[in-house]
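Participant: The following comprises the amino acid sequence and a computationally predicted model.
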Amino acid sequence: MQASIRVNPSPEVQYLLRIGDTALILGQRIAEWTGHAPVLEEDIALANIGLDLIGQARAVLTRAGELEGHGYDEDQLAFLREERDFRNVTLVELPRGDFAVTVLRNTMMATFFKLLWQRLGESSDAQLAAIAGKAVKEARYHQSHSADWMVRLGRGTDESKRRMEKALGELWHYHAELFAGDAIDAYANGAGLGPDWAALEEPWRAEMTSIFDEAGLAMPAATPFLSTGKNGVHSEHMGYILAEMQHLQRAYPGGVW
């Protein structure tokens, strides 16, 4: 069985891991819809969105490995870290849920990623800025696609609206973690690497409010709850994702396609 690796805890590496890990785990969750989406066209669309996110994760984790200093590539960072060393937000690791859950989560995250990639296009790190230039185009499509589904479900039948409202009850309070600033964000912002994620909350909320209004849905009130996945303290669901995702590399060390 392949042993785990530990990575340099420097703030620039941790900042990049938050981005790469969040894209990676969300892509893994979306991949669970392959063959199970409500219509064939959506099956293909979700697969493509998942692949886009995995591609973004690969690019960012590769850059994180270069900055980390131990020569780790994106595969080692994805498959050989322990749960406590992943820095994704908790929202993306929650169970797949029904289609309404996926639509809502994809809309929340695509809106966030679009805003983040826009700002990262001005990064002092030329490689990260180049990654962002491509990724922002993908995020715009992801947001448009998922927001359209939010409107269709929110304005659809009584059942589809009920499911959207149920999804809101399950997911909405996890969004606060996206905008919880800390020393890592402050370092990245000061160094010009990337924005403090807290600075994205106002534009994110404005765009989400517009989507909610169009979908005929009410935005839930804020709660004091704050999840902690960005700091490596995850939900009970994260270990199951990693067990599935990392099995082959752990069982067959060094295996390549």
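Facilitator: Nice, I can see it. Given the structure is predicted, the values throughout are model-derived calculations rather than measurements.
Participant: C-alpha only now, for contacts and for neighbours.
Facilitator: Noted.
Participant: Mind giving me the packing neighbours of the helix or strand containing residue 23?
Facilitator: Taking DSSP states H and E as the criterion, residue 23 maps to helix 11-31. Applying 3 or more CA pairs under 8 Å, 6 or more residues apart in numbering; DSSP states H and E, one finds that helix 11-31 makes contact with helix 40-68, helix 183-191.
Participant: and of these, who's closest to residue 240?
Facilitator: Among the helices and strands packed on helix 11-31, the nearest to residue 240 by CA to CA is helix 40-68 (18.4 Å).
Participant: between the closest one and helix 11-31, how many degrees?
Facilitator: Counting by axes from the mean of the first three to the mean of the last three CA atoms, to 10 degrees, helix 40-68 lies at 160 degrees to helix 11-31.
Participant: Next one for the comparison:
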Amino acid sequence: MATATETTSPDATGLEGDIAQYALALGDDALILCQRLCAWVTRAPSIEEDLALSNIALDLLGHARTLLSYSAELTGSGDEDTLAFTRTERQFRNVQLAEIPNGDYAVTLARQLCLTQHTRLLYTALAGSADAVLAAFAQKAVQESTYHCAHAEQWTVRLGTGTEESHRRMQAGLEQVWPYTGELFETDAVTARLVASGVAVDPAGLREEWDAAVDGVLGRAGLARPRTTWHSRGGRDGLHTEGFGPLVAELQAVHRQYPGGIW
């Protein structure tokens, strides 16, 4: 049984081990959000949105492959498929915000707004990382994250300023996802060491700019910033929400049914 404190691999030690865990966490964020967005394929409100979410999910899959491959390379723990398809749910290190259920379209958009604004800021800063691989990845990924932000912003404003019902749903979506946003700005021991080494980005340092960006969108949409009544935490330690187990089971179903299969 996996524990909340286990590392990527028994060999993941020192600076390389820390980088491997950091890349794993960011890769898990992208992989799990990709899996959630894929559930909208053929079910989005319009064909255009079906295509938009599919393209965003493909971008996220590309991010996940790069980051998980790098983590696996540093630890000698197989490849990106090994990390994606053979770990237990307690071994995933994504923030809980990435995994919460899609809900209606407004909930998904609220989650996208909060996560993509954070990812854009994170990758912008990570482009200056002392680690060449992470820096090169971030320089490319930030361009895609900027598009993801624009999509979420446009739809948040569209629903917020639309009908009374669309406004109500968008506000309700924000209220539902807001308690999960605090985890984005928490710093664990691994990240703290990498920040000191110039490799990682200090999550707390992104908070002020994130607040300004999100508040700007909410202002244009005529939506109220939710009040923080509770704060989720634990995703980076392998603690996940109730719906995460079924999500991982679906993600890994084909690989587990046909281990070693090649297409």
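Facilitator: Great, that's in hand. Predicted model, so just to flag it, every value in this text is computed and none were measured.
Participant: before we move on, the earlier item: structure 2: matching residues for the helix holding residue 23 of structure 1?
Facilitator: Per TM-score structural alignment, the counterpart of helix 11-31 of structure 1 in structure 2 is residues 18-38.
Participant: contacting residues around that stretch?
Facilitator: Stretch 18-38 of structure 2 has contacts (CA atoms under 8 Å, 6 or more residues apart in numbering) with 7-8, 12, 53-54, 56-58, 60-61, 63-68, 70-72, 74-75, 84, 92-95, 98-99, 101-102, 190-191, 193-194, 199-200, 236, 247, 251.
Participant: cutoff 6 Å now
Facilitator: The set of residues external to stretch 18-38 of structure 2 that reach it, using CA atoms under 6 Å, 6 or more residues apart in numbering, is 57, 60-61, 64, 67-68, 71, 74, 93-94, 98, 190.
Participant: Relative to residue 263 of structure 2, which of the residues you listed is nearest.
Facilitator: Nearest to residue 263 of structure 2 among these, with distances taken as CA to CA, is residue 61, at 17.6 Å.
Participant: how far away is that closest one from residue 50 of structure 2?
Facilitator: Between residue 61 of structure 2 and residue 50 of structure 2 the distance is 16 Å, computed by CA to CA, to the nearest Å.
Participant: Please identify which of the two sits among more neighbours.
Facilitator: A count of neighbours by other CA atoms under 10 Å puts residue 61 above the other of residue 61 of structure 2 and residue 50, at 20 against 17.
Participant: residues in contact with the equivalent of the more buried one over in structure 1?
Facilitator: Applying TM-score structural alignment, one finds that residue 61 of structure 2 aligns to residue 54 in structure 1. When contacts are counted by CA under 6 Å, 6+ apart, residue 54 of structure 1 is found next to 24, 27.
Participant: Please repeat the previous calculation with a cut-off of 7 Å.
Facilitator: Neighbouring residues of residue 54 of structure 1 by CA atoms under 7 Å, 6 or more residues apart in numbering: 23-24, 27.
Participant: Switch those over to CSV; also include distance to residue 216 of structure 1.
Facilitator: Converted to CSV, the contacts of residue 54 of structure 1 look like this (distance: CA to CA, whole Å):
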residue, distance to residue 216 of structure 1
23, 29
24, 31
27, 28
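Participant: Neighbour-wise, which one of these leads?
Facilitator: Neighbour max across the contacts of residue 54 of structure 1 (other CA under 10 Å) = residue 24, 27 neighbours.
Participant: Please report the distance of residue 223 of structure 2 from residue 217 of structure 2.
Facilitator: Distance of residue 223 of structure 2 to residue 217 of structure 2, computed by CA to CA: 9 Å.
Participant: now residue 117 of structure 2
Facilitator: The gap separating residue 117 of structure 2 from residue 217 of structure 2 is 10 Å, by CA to CA.
Participant: neighbour count winner among those two?
Facilitator: Taking other CA under 10 Å, residue 117 of structure 2 and residue 217 do not tie; residue 117 has more neighbours (23 against 18).
Participant: Would you agree the more buried one is in contact with residue 148?
Facilitator: No. Counting by CA atoms under 7 Å, residue 117 of structure 2 stays clear of residue 148, with 8.6 Å between them.
Participant: Give the equivalent position in structure 1 for residue 90 of structure 2.
Facilitator: Looks like residue 90 of structure 2 aligns to residue 84 there (TM-score structural alignment).
Participant: Shouldn't that match be within a helix?
Facilitator: Yes. Counting by DSSP: H, G, I helix; E, B strand; the rest coil, residue 84 of structure 1 is part of a helix.
Participant: Without its sequence neighbours, what residue ends up closest to it?
Facilitator: residue 232 (4.5 Å; CA to CA, 6 or more residues apart in numbering).
Participant: what sits against the one you found?
Facilitator: 84-87.
Participant: counterpart of it in structure 2?
Facilitator: When structure 2 is aligned by TM-score structural alignment, residue 232 of structure 1 is paired with residue 238.
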